[in-house]
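Engineer: Predicted model and sequence follow; I will ask about them next.
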Amino acid sequence: MDIILSNSSDKPIYEQIASQIRAHILAGTLVSGEKLPSIRALANGLGVSVITTKRAYSDLEEAGFIETVQGKGCFVAAGNQGLLREEELRRMEALLAQAAALAETLGVTRADLHKALDLVAPETHE
């Protein structure tokens, strides 16, 4: 599992970690039941505080992406990938609705909004 952190990002480090693990789960590169690195091992591997990785794991557990088994570690949550993906799609749609509303306020045409999306959207899932 590759996690790339950026000190120049406006996102806090724990959020960068959580969002990349979430992306791995949604993409299927981390599968249901798979054991995640321990909080300490991940912190050491990334060169960050244990508190930072604990916060990322806590956020992921609260959102239903991972589960903690006392004495055994953290695992990708079982059986709800489809539900989690639907939730993320709803979140994406809400953000797109905000962008569309802002575009309308600014007088940006739908065609120009599409062009802007093409510029910022990654080309990995075409």
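Structural biologist: Thanks, I have it. Because the structure is predicted, anything quoted here is derived from the model rather than measured.
Engineer: going forward, measure contacts and count neighbours with C-alpha atoms only.
Structural biologist: OK.
Engineer: secondary structure class for the residue nearest in space to the middle of the chain?
Structural biologist: The chain has residue 19 as the residue nearest its centroid, 2.3 Å off, counting by C-alpha atoms, centre = their mean. Put simply, residue 19 is helix when judged by DSSP: H, G, I helix; E, B strand; the rest coil.
Engineer: next, the one to line up against it:
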Amino acid sequence: MDIIISNSAGVPIYEQITQQMKGLILRGELREGEALPSMRLLAKELRISVITTKRAYEELEREGFLTTVPGKGCFVAPRDLELVREDCLRRVEEHLSQAVQIAKGGGVTLPELADALTILYGDD
């Protein structure tokens, strides 16, 4: 599992882990029932505190992305990926709506806004 942590991102480390794991699950790179690394192992691999990985796993469990089986570990939870994707799309639309309002207020044209979005989306 490739998780990249940035200390200069301005986003808490646990949130970076949470966002990246959600992405891996939504893209199908982590499948339903697949075991996740233990909190200690992930902390060791990322060279961060176990408390940070614990917080990320708790957040993922609270949002229904993983389940914990006592004595066995954490696993990708069964999900209706279409509902998750729809929720993601709804949140994207909310943020884009704000961006459109800011763009209109600043005189940014639709082609300029589309170009900016294309650049930001990139081809990671």
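Structural biologist: Thanks, I have it. A quick note: this is a predicted structure, and the numbers were derived from the prediction, not measured.
Engineer: residue in the second structure matching the residue nearest to the centre of the first structure?
Structural biologist: Using TM-score structural alignment, the partner of residue 19 of the first structure in the second structure is residue 19.
Engineer: From residue 39 of the second structure, how far off is its match?
Structural biologist: Using C-alpha to C-alpha, to the nearest Å, residue 19 of the second structure is found at 16 Å from residue 39 of the second structure.
Engineer: Equivalent analysis for residue 14 of the second structure, please.
Structural biologist: 12 Å.
Engineer: where do the contact lists of the two overlap?
Structural biologist: Residues touching both residue 14 of the second structure and residue 39 (C-alpha atoms under 8 Å, 6 or more residues apart in numbering): residue 53.
Engineer: hey, where'd the strands end up in the second structure?
Structural biologist: Taking DSSP state E as the criterion, the second structure carries its strands at 66-69, 73-76.
Engineer: any chance of the ones you listed in a markdown table, plus mean neighbour count and distance to residue 112 of the second structure?
Structural biologist: Output for those, formatted as a markdown table (neighbours: other C-alpha atoms under 10 Å; distance: least, C-alpha to C-alpha, whole Å):
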| stretch | mean neighbour count | distance to residue 112 of the second structure |
| --- | --- | --- |
| strand 66-69 | 18 | 40 |
| strand 73-76 | 19 | 40 |
